[in-house]
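Peer 1: My questions are about this predicted structure, shown below with the sequence.
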Amino acid sequence: MSSSRRPDPLVQDAATSLDGESVAAVTKLLRTLPCRPRLLGLGEATHGEEALPELRNEIFRHLVEHEGYRSFAIESDCLMGLAVDDYVRAGTGTLDDVMEGGFSHGFGASAANRELVRWMRAYNEGRPAAERLRFFGFDAPLEMTGAASPRQALTALHGYLAAWLDAGLLPCAADALDRLIGGDDRWTNPAAAMDASQSVGRSAEVRELRLLADELVTLLEAFAPHLIASTSREEWWRASTYGRTAAGLLRYHFWMADTSPGRVWRLMALRDAMMAGNLQAIAEHGPALVYAHNRHLQRDKSTWQLADMALEWWSAGAIVSARLGGQYAFLASALGAIPHQALPAPHPETLEGLLYTLPGNRSLIDARRLAAALAEAGTKPVPRTDISANYGYFALDPAHLGENDGIVFIKDVPA
């Protein structure tokens, strides 16, 4: 499929081709920002299409080779991602192993993700530790049908502290944690996703676990100088990941058991807050490219019409942007036509329809420049509404165009 529409001059003036070897255009756009970002978010408008992650790989390689980027973070389980990082940095395990067990949400099946991990490992081969690339998952251990047991995170955190602190400082022994956690299947019961009464989140054991997790995280912070000197900054950082995850999971399970009308909104907000906490920590390893759905990285509020519920919550990107300011940048993505998903060429009056007039198939648009040009011309694109009911494409909101630093646009997505 190709566009026969006449190129819109307003869009052309704000756009640069990303076809061929021209991903360096991303660098040029970043250099127009007030400061160099520690986190560069690259959003995707839908999961499951390989065209965008393939382009993402090209962009990341360019950022590594020309801009000093050393970290990559993806919308995947932060604990599972530790295995991928071990493989990328030290060759621990095999590529097959980490693709199968190092990703959540089915992302390990992506050919583009596999190629990225393979390339990062090859890049690190023979390089000094300080120059090696890092891989991070920054999502919580959550799926649509429920949340993980806190066992892995809590026991790993407790084990780290028990190895390096006097036993009398710890609020409990390991066997007490094991008793309170109980069977993992009661935490991962898929029925709890829809029925709050099926959740264990407000049981007496979980309330006690929340207090214990808080005490363990406090010890990790209070004894940071001793722990870092006794182990390493990296081991302490990993223990902090366990601590954030344990506390976050227990909080999430608590609200899964809520019966109020705000239950679903609260769970959405908690997930993005956990993502934001992980991104704040990953920023220490910046500059990093962060890859996730647009709705998790955008600066404006996320919205979702779920049945009769109009949900709104602040995304991880909005939270991180508020805290990091100019050290966070965001490139949204948009797609034109996806014939194999019954998504036709966008209507000319939509934002995607204006972008669809661009020559070439892949473009980078200066979003703030385009927003200013459209406002000056009195052009107001309408939201895209031609999305089939069974498809997960989320259209760009023209009202928030200027809150993005850029837009990565792919006109026609191949099957």
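Peer 2: Cool, the structure landed.
Peer 1: When you work out contacts or count neighbours from here on, use the C-alpha atoms and nothing else.
Peer 2: Will do.
Peer 1: Could you check how far the top strand by length along the chain is from the centre of its chain?
Peer 2: In the chain, with assignment by DSSP state E, the single longest strand is strand 328-337. Here strand 328-337 is found 14 Å from its chain centre; the criterion is Cα atoms, centre = their mean, to the nearest Å.
Peer 1: Second structure follows, compare the two:
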Amino acid sequence: MTRHLSFHPCYCLYLLIVVLFSCRADDEVKLDPEVVSLLSSLEQEIVSLDNNPLVWGDDDLTFLDAVADKPIIGLGESTHGTAEFFNAKRRIFRYLVENHDYKVFAFEADFGESLFLEEAVQQGLKSQIRSLMSEKMHFWTWRTREVRNLLEWMSEYNVGKSEEDKVHYMGVDCQFNTYHPQLLNQYLQAADASFLELSGEVLSKVKADSEDRFEGYSSEDFTIYLGQIDALQDSMITHQDALIAATSEKEFELNLRLLRLTRQVSEVRYYRSIEDYSVNYRDKYMAENTAWMLDYFEGDKVVLWAHNAHIANDPNYGSGSIGHYLLQELPNDYSTVGFMFAQGSFTAVGFEGNQSTGLKEHTISEQPQEESLIEVFHNTNSSAFAVRMSDLQKYTEWNDFFNEGTRYLSIGSGFNDQPEDYYRSFHPSLYDQIIYFDNTTASQLF
């Protein structure tokens, strides 16, 4: 015989309360005492933010005012496919433009491709942005709704503005010679340069051999090849007055930089092909291109968009990151904001071993790695926040934590569904500030 038990409603309520408090107590016990101590001081220093950056008001972003005198601010990302990171950088750029006179958004994107988009941004041609992104951009990482919304806002902003008040979109990357030879050749032909035979031969060779990744080249062959680019540069400088007279000083400066890009790309591709990583040419030259913009745009301040690993002040990222090289050249003129997260979705190329499984949305639901910076951040009472590293270093417990060697989550454009493989060593000198989202969503590709 089956006996049916019944309970008084008050007893049921009492039982529920006991269960809830028991669970909460268990959760609290799970936190290491060191984490509890770190949280206590962290909560005093963070600036809490809404998890949706698009609703941030100017009052939410005043924590940036302390570094807004810097000519260059680097904004990072711990994945190349996170909507919140992209939307936050769009909102921050608008704040810096409207309140601190920043004018240039420099991307970890191809220099040549950016010139097509820059022209549309300058002319306020919002309707052309999507097609140009689809046709000209090399990387899926930027062909997203979030970046498109940024570029369309920049286009709208420029309508009716004077030339000196307009904002600019520029690339700093140096991995392809898809457009550089073609654009430079068009300029020299339009200027009726007296050395067109030389330029035609050199630029044709640059495009073909870059695409072939310098297959069959010896080190002597490559030295001769670079000498040919340098000879073309000498010709441009020798005939500088005539070229400027036929075009303009700005066009000359831009196309001289295009020639410099052909050399940068060649070095990046050649040394990668022979697996010589003694110098991090890519970051070294992205830093050079970023610093060049300060001169080209006559002192207009620059916001740099790139991965956390690039914008960080990291001398151990190869021979150095973009941030490390910038701080060597401009020690007082650069500030860094890293972006981090604990859980949620993002877009990345999947991997199983060394085999690509294609571009897709990934999700991290696991708890953060123990004793990591992300574990501490994950246990705050804020879904998103900003914090200065210098503020945390006021506390003994935080200095001890940093000195013991903590880690943080850093994912690029690929992911193998094993989050533990993507935790990297953290030091507070990497970033001046951190913006953290506890849970993220994937960027929207188109």
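Peer 2: Cool, got the structure. Treat the numbers as computed from the prediction; the structure is a model and nothing was measured.
Peer 1: Can you name the residues in contact with the one helix or strand residue 27 of the first structure maps to?
Peer 2: Following DSSP states H and E, one finds residue 27 of the first structure within helix 25-30. With contact meaning Cα atoms under 8 Å, 6 or more residues apart in numbering, helix 25-30 of the first structure is reached by 16, 17, 18, 36, 59, 63, 67, 364, 366, 406.
Peer 1: Buried only: go through those for me.
Peer 2: Listed as buried from these are 16, 17, 18, 59, 63, 364, 366, 406; burial here means 16 or more other Cα atoms under 10 Å.
Peer 1: any idea which of the residues you listed is closest to residue 318 of the first structure?
Peer 2: Distance to residue 318 of the first structure, by Cα to Cα, is smallest for residue 406 among those, at 15.5 Å.
Peer 1: which ones are touching the closest one?
Peer 2: 29, 330, 331, 332, 364, 365, 366, 367, 368.
Peer 1: Tell me which residue of the second structure matches up with the last one.
Peer 2: Okay, so that is residue 368 of the first structure. Alignment note (TM-score structural alignment): residue 368 of the first structure maps to residue 390 of the second structure.
Peer 1: Hmm, residue 430 and that match touching each other?
Peer 2: No: with contacts counted by Cα atoms under 8 Å, residue 390 of the second structure stays clear of residue 430, the gap being 11.5 Å.
Peer 1: These two - which one has more neighbours?
Peer 2: residue 430 (21 against 13; other Cα atoms under 10 Å).
Peer 1: Give me the mean deviation of stretch 249-267 of the second structure from the first structure.
Peer 2: In the superposition against the first structure, stretch 249-267 of the second structure averages 1.8 Å from its aligned positions (mean Cα distance after the TM-score superposition for the first structure).
Peer 1: Could you give the residue range in the first structure aligned to that stretch?
Peer 2: The aligned range for stretch 249-267 of the second structure is 233-251, by TM-score structural alignment.
Peer 1: Now check the second structure for the residue matching residue 83 of the first structure.
Peer 2: Using TM-score structural alignment, residue 83 of the first structure lines up with residue 116 in the second structure.
Peer 1: List the contacts of the helix or strand harbouring that match.
Peer 2: Assigning secondary structure by DSSP H and E places residue 116 of the second structure in helix 111-123. The contact list for helix 111-123 of the second structure (Cα under 8 Å, 6+ apart) reads 126, 128-129, 132-133, 136-138, 151-152, 154-155, 158-159, 166-174, 178-180, 183, 258, 261.
Peer 1: now the aligned residue in the second structure for residue 283 of the first structure: how far from residue 103 of the second structure?
Peer 2: Aligned counterpart of residue 283 of the first structure in the second structure: residue 294 (TM-score structural alignment). With the distance defined as Cα to Cα, to the nearest Å, residue 294 of the second structure ends up 10 Å from residue 103 of the second structure.
Peer 1: Compare the two and say which is more crowded by neighbours.
Peer 2: In this view residue 294 of the second structure and residue 103 are compared by other Cα under 10 Å, and residue 103 has more residues nearby, 23 against 16.
Peer 1: I am finished for the moment; much appreciated.
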